[in-house]
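Asks: sequence and predicted structure below; questions after.
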Amino acid sequence: MARFAMRLRPDQDPAVTTARLVAERGAQVEPLSADDPDILIIDLPDRVFATDADAFSDAYTLADDYGALAVEPDLPTALFPEPDPVRGADFPPGCWSPEHPNLAAEWALWTIRAPQAWEYSRSQGKPERGEGIVVGQPDTGVIRHRELDGVLAVQGYDFVDNDNDPTDPLADGNPGHGTATASVIVSPNTHVVTGAAPRVRHMAIRAIESVVRVTQVSVAKAVVWATDHGAHVITMSLGGLPSFALDRAINRAVAANVIVMAAAGNCVGTVVWPARYDNCVAVAGTTPDDTPWRGTCKGKAVDISAPGENVYRARIPQFPGDGDSGQGQGTSLAVALTAAVAALWLAHHGRDRVIASARGRGETVQALFQRLIRDTARRPPGWNTNEMGAGIIDAQALLTKTLDARTPTADAAGTGSVPELITELLGDIDLRVDWDRYGPELASLILRTLLGDRTTTLPSGELRAAITNEHLRRFLRL
């Protein structure tokens, strides 16, 4: 099956376009959400993507045939490298760190000052450890694991198989990723791993088959579902291409007073989407020494950092002698820890009070959270705020900061668009491109070039013809 998202022009009738797609293509069509009838999710059961270039060519054809503003393929993209416990972690070279033999299992909790935050909430008679807060987690789903025994769970969903069971079937390519990232949020203090917010109510959502093969439209559907089913925080330990469907879903969640965040990315260098979007909290990764993890993506899009190197998490044993927990690395873990801190903050102050405080100043809960984590971040000596955000998230300082405090700051320059990515990499160059049409494919080529992997995709003929700037063509080796 091939899946696309179609963004209609303002003058188009969604019902008419839907009827045409069903009659002419045998498509299964639904809106992204009840609030977004102009974005159609289109499933073509008899179509598969032979290559990346074919997928984008099909999208351009659909846009032309139906007069849409833009169409994007739900293309699995390998733009979020993770260590592969089966094949080994040798790609990209130099990205991954060796394990630290003498690290305490709780080091990441102490780095973000989660235990101090728990104690502060307890001393104030406030809900602690994320009690009552729902964290939605679009990922690979979860399995039964002793590090998750006793976790408070709410109903999740599987957008891969379209059923109510978000169990991870442990597909190839970092199996158990969703279980690992969940554990650093919610694991009770009963085995090796202790989550930073172990009283959170966890909403597991299977949105992808593998974190190294992310499909953006499926993640967009998961964000919509989580918003509509009561998530207070949505955390995405994944990344890939820009997607108007996912951008719309995130904006909708933020408007509904949900805190939304994503991993900055691994090994690519620059921040990937959705973390790159201005309305999404982007989290980079650090080491036990409070320095940038060697594989973290960096840049002005980063809001905050958290531990991402050799963080203890649940794992799926792959070889004899493997334990079911151990050290892992990646910004996937950094954003999960940050989501836990968001839950601690909401629980401590009370979500209704946080919403009222944000509304009183004409901002969203997301904007209030972003502002306060920047104000309270711990900034080690020599910290580069242009690459790693305001500092390392500090749960205790965040909880002790009054909601009424405001530090006036200028709005940061936008970083979320493909033109802004090109400017970041190449400076101001003369580009005349239909960004709505070609943005996702162009971003795919740029990120693959940065990753050093152009073996699995070639540009479509249409995009190759559309890129006329010689500087960009040389960069992309066209």
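Replies: Thanks, I have the structure now.
Asks: switch to C-alpha atoms for all contacts and neighbour counts from now on
Replies: Will do.
Asks: who are the packing partners of the lengthiest helix in the chain?
Replies: For the chain, the helix with the greatest residue count under DSSP state H is helix 331-349. On a contact count with 3 or more Cα pairs under 8 Å, 6 or more residues apart in numbering; DSSP states H and E, helix 331-349 meets helix 114-123, strand 134-139, helix 177-186, strand 233-236, strand 259-263, strand 281-286, strand 304-307, helix 395-400.
Asks: what about it, distance to the chain center?
Replies: Put simply, helix 331-349 sits 14 Å off its chain's centre (Cα atoms, centre = their mean, to the nearest Å).
Asks: sorry, back to before: take the helices and strands packed on helix 331-349 and write them to TSV, including distance to residue 199 and mean neighbour count.
Replies: Converted to TSV, these look like this (distance: least, Cα to Cα, whole Å; neighbours: other Cα atoms under 10 Å):
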stretch	distance to residue 199	mean neighbour count
helix 114-123	11	19
strand 134-139	10	29
helix 177-186	7	30
strand 233-236	14	26
strand 259-263	18	30
strand 281-286	22	33
strand 304-307	20	31
helix 395-400	15	23
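Asks: include distance to residue 446 when you put the ones you listed into CSV, please.
Replies: CSV is the format used below for those (distance: least, Cα to Cα, whole Å):
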stretch, distance to residue 446
helix 114-123, 38
strand 134-139, 24
helix 177-186, 26
strand 233-236, 22
strand 259-263, 19
strand 281-286, 20
strand 304-307, 24
helix 395-400, 36
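Asks: among those, which is nearest residue 292?
Replies: strand 281-286 (4.4 Å; Cα to Cα).
Asks: contact partners of the closest one?
Replies: By Cα atoms under 8 Å, 6 or more residues apart in numbering, the residues outside strand 281-286 that reach it are 260-265, 275-276, 292-293, 296-298, 301-309, 330-331, 333-335, 338, 370, 388-389.
Asks: tell me which of the helices and strands packed on helix 331-349 sits nearest to residue 88.
Replies: Distance to residue 88, taken as Cα to Cα, is lowest for helix 177-186 among these, at 15.4 Å.
Asks: and that closest one, what does it pack against?
Replies: strand 134-139, strand 311-314, helix 331-349.
Asks: quick one: the ones you listed as CSV, columns for distance to residue 320 too.
Replies: Formatted as CSV, those follow (distance: least, Cα to Cα, whole Å):
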stretch, distance to residue 320
strand 134-139, 27
strand 311-314, 16
helix 331-349, 25
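Asks: which parts of this structure are strands?
Replies: Assigned by DSSP state E, the chain shows strands spanning 2-7, 28-31, 39-44, 70-73, 134-139, 152-153, 157-158, 201-206, 233-236, 259-263, 281-286, 304-307, 311-314, 325-328.
Asks: then this one, side by side with the first:
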Amino acid sequence: MHDTDQPSNSNDLTPKFEGFFLQMVLPGQERRAQKLVTKALGSDWKVKPIGDNLTEFEVTHKEETLSVKEAWDKTYYLRSQPGVVDAQPLFAVPLSDRPYVPRGFSSRKPSPQISDLGHSAEQSGVQGALRYRPEWSQEFFRQPQANFEFKAVDESADVESTLKQMRVFEAWSRFFPDPNQPPGHGIIIGLPDTGYTEHPEIIENLLLEQAYNFLKDDKDAKDELDTSRAEVINNPGHGTSTASVIISPKGGQGNYPSGKTVTGVAPGAQLVPLRVSYSVVLLSVRNLAEAIEYAADQGIHVLSISLGTGFANQRLRSAITYAQKRGVIVVAAAGTLIPFVVWPAAYDEVIAVTGSNVRREIWWGSSRGSQVDVTAPGESVWYAKADKKNGELKYDVRQGSGTSFSAPEVAGVAALWLSYHGREQLIERYGAEKIPFIFNQILRDSCENFRHGSPTSLVKVL
């Protein structure tokens, strides 16, 4: 999806058609797939093989735009053809700015403050996604539903409180005593998000030569901190903030208005920015899927995904499977102020992370459900913040809450694990495809159970 392809009217909430996902019964049927697509859509549609099983395809057109009804009509036609296992339309879904009000909230109550990262965008995204198709609503109501009870944010002045909860410093001392080999060294993390800024807390640990902008199809993944006219809810700078939780070096790299600093879980790791969105609410499944496949092809070791969508899509799952077969550990945020776990976190192949507070309880704004694998600090987390005011960039370190922080913390833990044991040695011993599942099991087994009997456990590194 290109930036220029987005609708120009921010009040137009009609989903924008991006293409189709098509799956054939037998492998090696690209010509057959092209023939079916030509018959259904025309000869100028591109059929691109995706994944490893040689049965799945992405069908796109540079200029053709179908309405929602037309896209579903064509989908049903493709599904009816001999040799077709599945067909799904791909949409970029603009978001409603009417907030989702969970059960337990009165419309007369003031809105809870959940940080300036705009995590309330995720709650609006559900409405935008579910409005247009009955199947999506059915999927929504099949998910376990959570009740949210607003609680005051437990502010902490200790900028290292998050790492202390996870016992990160103890792990550093035990497993990374050599100052020339900092925690997470040798590991590359991919971050599909809003891109990067030159914030002092992250810039030295970015691998910009591998970065990519999927909005504009070029190598410049810089977040210009501008808002998109096509998105009702914007979160410029979100990629900078989530990156800092992973890779910021210990101690401040600059002097900020807040007087605070941020330290990442794996400051020895390097990070590749992948610009897929202006917002933490996923608009383009295709952008994220292509970013995941790109990361796998580039030899990235861990993916941290702090965005999500309100409905499942096989195109996205195919990309995740493609990455995992190459040994990529995929970690994703469960969701913030959403009464169920969003995708891609809800997929079994992904490590779904929800948020906790300093009292070792589930943070009140966290999405919950059986798909959650682990919990990591999500309340009152210190992070790097980049703003643009009157054309001038402003850098700071601030405090906020959301599962967008919890997921990169666990991605940092994955980097520590791979770095200490040696990724190549792990692959030689177990095979690349098993690495994500082995880490997930070890992660879950090593967690600290909550004292209140919650089925979800808090990540600890040691």
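Replies: Good, I have the coordinates. In this text the structure is predicted, and so the values were computed from the model without any measurement.
Asks: please, a ChimeraX command that selects the buried ones among the contacts of strand 281-286 of the first structure?
Replies: Here is the ChimeraX command that selects the buried residues among the contacts of strand 281-286 of the first structure (16 or more other Cα atoms under 10 Å):
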select :260,261,262,263,264,265,275,276,292,293,296,297,298,301,302,303,304,305,306,307,308,309,330,331,333,334,335,338,370,388,389
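Asks: give me the mean deviation of the longest helix of the first structure from the second structure.
Replies: Its aligned residues in the second structure lie a mean 0.6 Å from helix 331-349 of the first structure after superposition (mean Cα distance after the TM-score superposition for the first structure).
Asks: I'd like the distance between residue 60 of the first structure and residue 231 of the first structure.
Replies: Distance of residue 60 of the first structure to residue 231 of the first structure, given as Cα to Cα, to the nearest Å: 35 Å.
Asks: who has more neighbours, those two?
Replies: Remark: of residue 60 of the first structure and residue 231, residue 231 carries more neighbours, 25 against 21, as counted by other Cα atoms under 10 Å.
Asks: so what corresponds to that one in the second structure?
Replies: In the second structure, the residue matched to residue 231 of the first structure (TM-score structural alignment) is residue 300.
Asks: contact partners for its match?
Replies: So residue 300 of the second structure contacts 187-190, 328 (Cα under 8 Å, 6+ apart).
Asks: residues contacting the equivalent of residue 163 of the second structure over in the first structure?
Replies: Matched by TM-score structural alignment, residue 163 of the second structure corresponds to residue 109 in the first structure. By Cα under 8 Å, 6+ apart, the contact list for residue 109 of the first structure reads 115, 196.
Asks: which residues touch the alignment partner in the first structure of residue 196 of the second structure?
Replies: Here residue 196 of the second structure is matched to residue 142 in the first structure, going by TM-score structural alignment. Counting by Cα under 8 Å, 6+ apart, residue 142 of the first structure touches 166-168, 176, 178-179, 182, 204, 206.
Asks: apart from its neighbours in sequence, what residue is nearest the counterpart of residue 118 of the first structure in the second structure?
Replies: Residue pairing (TM-score structural alignment): residue 118 of the first structure is matched to residue 172 of the second structure. Leaving aside its chain neighbours, residue 172 of the second structure sits nearest to residue 183 (6.2 Å; criterion: Cα to Cα, 6 or more residues apart in numbering).
Asks: number of nearby residues for that neighbour?
Replies: 32.
Asks: now residue 267 of the second structure
Replies: Counted with other Cα under 10 Å, residue 267 of the second structure comes out at 24.
Asks: counterpart of it in the first structure?
Replies: Using TM-score structural alignment, residue 267 of the second structure pairs with residue 198 in the first structure.
Asks: ok, now which ones touch the nearest residue to its match once chain neighbours are set aside?
Replies: Nearest non-adjacent residue to residue 198 of the first structure, counting by Cα to Cα, 6+ apart: residue 186, 4.0 Å away. Applying Cα under 8 Å, 6+ apart to residue 186 of the first structure gives the contacts 148, 151, 194-200, 202, 340.
Asks: burial count for residue 199 of the first structure?
Replies: As a measure of burial, residue 199 of the first structure has 27 neighbours, counting by other Cα under 10 Å.
Asks: what's the answer for residue 102 of the first structure, then?
Replies: By other Cα under 10 Å, 6 other residues sit near residue 102 of the first structure.
Asks: how about residue 172 of the first structure?
Replies: 14.
Asks: over to residue 351 of the first structure?
Replies: 18.
Asks: now swap in the one 3 residues further on and tell me
Replies: Residue 354 of the first structure sits with 22 neighbouring residues when counted by other Cα under 10 Å.
Asks: residue 435 of the second structure versus the aligned residue in the second structure for it, what's the distance?
Replies: The equivalent of residue 354 of the first structure in the second structure is residue 426 (alignment by TM-score structural alignment). Using Cα to Cα, residue 426 of the second structure is found at 7 Å from residue 435 of the second structure.
Asks: circling back to that earlier point, residues touching the match of residue 267 of the second structure, list them.
Replies: 129-131, 151, 185-189.
Asks: likewise for residue 100 of the second structure?
Replies: Neighbours of residue 100 of the second structure in contact, by Cα under 8 Å, 6+ apart: 123-124, 126-127.
Asks: what about these, which are in helices?
Replies: Filtering those for helices - DSSP H - leaves 123-124, 126-127.
Asks: of these - the most surrounded one?
Replies: So for those (other Cα under 10 Å), the most neighbours sit at residue 126, 26 neighbours.
Asks: hang on, that one packs against residue 312?
Replies: No: counting by Cα atoms under 8 Å, residue 126 of the second structure stays clear of residue 312, with 11.9 Å between them.
Asks: could I get the buried residue list for stretch 335-352 of the second structure?
Replies: Under the neighbour-count criterion of 16+ other Cα under 10 Å, stretch 335-352 of the second structure has 335-347, 349-352 buried.
Asks: most centrally placed residue in the second structure?
Replies: The C-alpha lying nearest the average C-alpha coordinate of the second structure belongs to residue 305 (Cα atoms, centre = their mean; 2.2 Å).
Asks: what residues are up against the closest residue to that residue other than its chain neighbours?
Replies: The shortest distance from residue 305 of the second structure to any non-neighbouring residue, by Cα to Cα, 6+ apart, is to residue 332 (4.5 Å). Applying Cα under 8 Å, 6+ apart to residue 332 of the second structure gives the contacts 304-307, 344-345, 350-353, 407-408.
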